[in-house]
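1. Sequence first, predicted model second:
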Amino acid sequence: FEPYRASELYTILKDRVDTAFHQGVVGEEVIDYISKMSGYDTGGDGNARKALAVLHAAGKLADKDLAEGRANRVTIDHVRQVIAQEYPALVDLLDNLHYLNLHEILVLKAALHALKESGLDYVPMSMVEATYDKICKELGEEPRKHTQLYTYIMDLKQRGIIITKTSVKGRRGRSTYVGFGVAPLGAALQKLDAVIKQLRVG
């Protein structure tokens, strides 16, 4: 088959959402996320059938959460959970956190928490920093300065734990945005909390 671009997959997925889901249950951010994960021009394999299967499976997960009162729509994290079942190595990545110091892990937790709370696939560095400051305050830790935080983010990116992108916005110059690939955020945050507890006791 001819592999599809992300924009083509977006159209295919949007058509399916319009016919198979109730209005408002699947937001554009979810369709955009699946199409960019799957499009051959954005790093995927361009397989429309697989992209539709991910959408369907995410819908099933959302149904379960809806029945249990944990969600009212399909989210990007539902998609992450579906894809993570296919790529378990991305979840196992978090088992290799022993080489990070406490504040690098706190920055990572802040990024994942901001992603989970916002429901976005990328969050601005300013949101990560605000969440990090809040986490430090809760733990009684002295937060690191902005420059050090940026260094931590770049180090986490270098290690393949997070992904970043830059956006040019007017006179303020470049803004850094942080994302986390496809691993489900809930499981990742649980793992981080366990590691933080060990480090603080140790």
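-> Perfect, thanks for sending it. Numbering: from 1, shown residues only.
2. all contacts plus neighbour counts: C-alpha atoms, from now on.
-> OK.
3. so where do the helices sit in this protein?
-> Along the chain, counting by DSSP state H, helices occupy 6-20, 28-38, 48-67, 76-86, 88-92, 102-118, 125-139, 146-158, 185-201.
4. Now render those helices as TSV, adding distance to Val168.
-> Below are the helices of the chain laid out as TSV (distance: least, CA to CA, whole Å):
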stretch	distance to Val168
helix 6-20	22
helix 28-38	20
helix 48-67	30
helix 76-86	25
helix 88-92	29
helix 102-118	21
helix 125-139	14
helix 146-158	17
helix 185-201	27
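5. so which of these gets nearest Ser175?
-> Across the helices of the chain, Ser175 has its closest neighbour in helix 125-139 (7.4 Å, CA to CA).
6. From the rest of the structure, what touches that closest one?
-> 106-107, 109-111, 113-114, 142-143, 146, 149, 175-178 (CA atoms under 8 Å, 6 or more residues apart in numbering).
7. Select from these the one having the most neighbours.
-> Neighbour count (other CA atoms under 10 Å) singles out Ala111 as the most crowded of the contacts of helix 125-139, with 27 neighbours.
8. contacting residues for it?
-> Val123, Val128, Thr131, Tyr132, Val178, Gly179.
9. any idea how far Ser118 is from it?
-> 11 Å (CA to CA, to the nearest Å).
10. Equivalent analysis for Lys157, please.
-> For Lys157 relative to Ser118 (CA to CA), the value is 21 Å.
11. Who are the contact partners of the residue lying closest to Tyr152 once chain neighbours are set aside?
-> Leaving aside its sequence neighbours, Tyr152 sits nearest to Glu104 (CA to CA, 6 or more residues apart in numbering; 5.7 Å). By CA under 8 Å, 6+ apart, the residues touching Glu104 are Tyr152, Ile153, Leu156.
12. Second structure for comparison follows:
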Amino acid sequence: MQPIIEALMRRQSTKATTLVEPAPDDAALAPVFAAAVRAPDHGAIRPYRFRIIRGAARNELGRVFAEGLRRRKPDATAEDLEALAAKPLRSPLIIAIMAKIVPNHPKVPPVEQVITAGMAAQNMLLALDALGYGAVFLSGAPSGDPHVKQAFGLEDQDALLGFVYIGTASEERREKKRPDAAAFVATWDAPLTVDA
């Protein structure tokens, strides 16, 4: 089996709460971002944007998450707000994954721009795994929250895809059961007639 196939077959998410220091420093992240920007990108729009969140900035991100929830659900309990505020503290490093959308592009619709950012995130996950770090891509309600998007300087049409939580796995990953790929694959037979 080719090394790239082996890497793809080995990669899996690491539970965020098991991620501890050391996390990659800026030098270690350089090849991760270099891999990210090699994602397929129709029109060379380069819609992907990444924000590194570490140290005390994780507390601030938690406050932004909680404030977004408070605005969405004014009846949210203090426990709900505190639980959401603690989410960014699960790992020592987080990278926000965003798509800065070029609206009304003549050839590349917004969905393709979002897909490019998603593929950049997958390249990052593969690079982190190759470097020996654990990582998991998480989204949830904060990713679509207008207050959270605004905190990252995004406009309404832009997308906050989610957050890659990164660190060193503090426990061995359990191999996840994967579906049989053949169950999702079929050969398409062209229809005999097509409506004009």
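-> Cool, the structure landed. This structure is a prediction, so every number in the text was calculated from the model and none was measured.
13. Kindly provide the TM-score of these chains.
-> After superposition, the two chains reach a TM-score of 0.27 (TM-score structural alignment, normalised by the length of the second structure), with 89 aligned residues with a CA RMSD of 5.4 Å.
14. ok so, going back, out of Lys157 and Ser118 of the first structure, which sits in the more crowded spot?
-> A count of neighbours by other CA under 10 Å puts Lys157 above the other of Lys157 of the first structure and Ser118, at 16 against 12.
15. and that one, what is it in contact with?
-> Ile163, Thr164.
16. do you know how far it is from Glu104 of the first structure?
-> From Lys157 of the first structure to Glu104 of the first structure the distance is 11 Å (CA to CA).
17. Next secondary structure after the top helix by length along the second structure?
-> Longest helix in the second structure, counting residues (DSSP H): helix 110-130. Going down the chain from helix 110-130 of the second structure, the next helix or strand is strand 134-138, by DSSP states H and E.
18. Could I get the buried residue list for the helix or strand following that following strand?
-> Sequence-wise, the next helix or strand downstream of strand 134-138 of the second structure (DSSP H and E) is helix 141-144. Neighbour-count burial for helix 141-144 of the second structure flags Pro142, Ser143 (criterion: 16 or more other CA atoms under 10 Å).
19. Check stretch 9-17 of the first structure too.
-> Buried-residue list, stretch 9-17 of the first structure, by 16+ other CA under 10 Å: Leu9, Tyr10, Ile12, Leu13, Lys14, Val17.
20. I'd say the second one and Glu29 touch.
-> What that stands for is Tyr10 of the first structure. No: applying CA atoms under 8 Å, one finds Tyr10 of the first structure not in contact with Glu29, separated by 10.5 Å.
21. hmm, back to that, can you tell which of the helices of the first structure is closest to Thr166 of the first structure?
-> helix 125-139 (10.0 Å).
22. now the closest one and helix 146-158, what's the angle there?
-> Between helix 125-139 of the first structure and helix 146-158, the angle comes out at 100 degrees (axes from the mean of the first three to the mean of the last three CA atoms, to 10 degrees).
23. now the angle from helix 125-139 of the first structure to helix 185-201?
-> Using the same axes, to 10 degrees: helix 125-139 of the first structure against helix 185-201 is 50 degrees.
24. Helix 125-139 of the first structure vs helix 102-118, what angle?
-> 120 degrees.
25. residue boundaries of the strands in the second structure?
-> 19-20, 48-54, 93-99, 134-138, 159-169 (DSSP state E).
26. Including mean neighbour count and distance to Ala85 of the second structure, could those strands go into JSON lines?
-> As requested, the strands of the second structure are arranged in JSON lines below (neighbours: other CA atoms under 10 Å; distance: least, CA to CA, whole Å):
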{"stretch": "strand 19-20", "mean neighbour count": "22", "distance to Ala85 of the second structure": "18"}
{"stretch": "strand 48-54", "mean neighbour count": "18", "distance to Ala85 of the second structure": "14"}
{"stretch": "strand 93-99", "mean neighbour count": "24", "distance to Ala85 of the second structure": "14"}
{"stretch": "strand 134-138", "mean neighbour count": "22", "distance to Ala85 of the second structure": "15"}
{"stretch": "strand 159-169", "mean neighbour count": "25", "distance to Ala85 of the second structure": "14"}
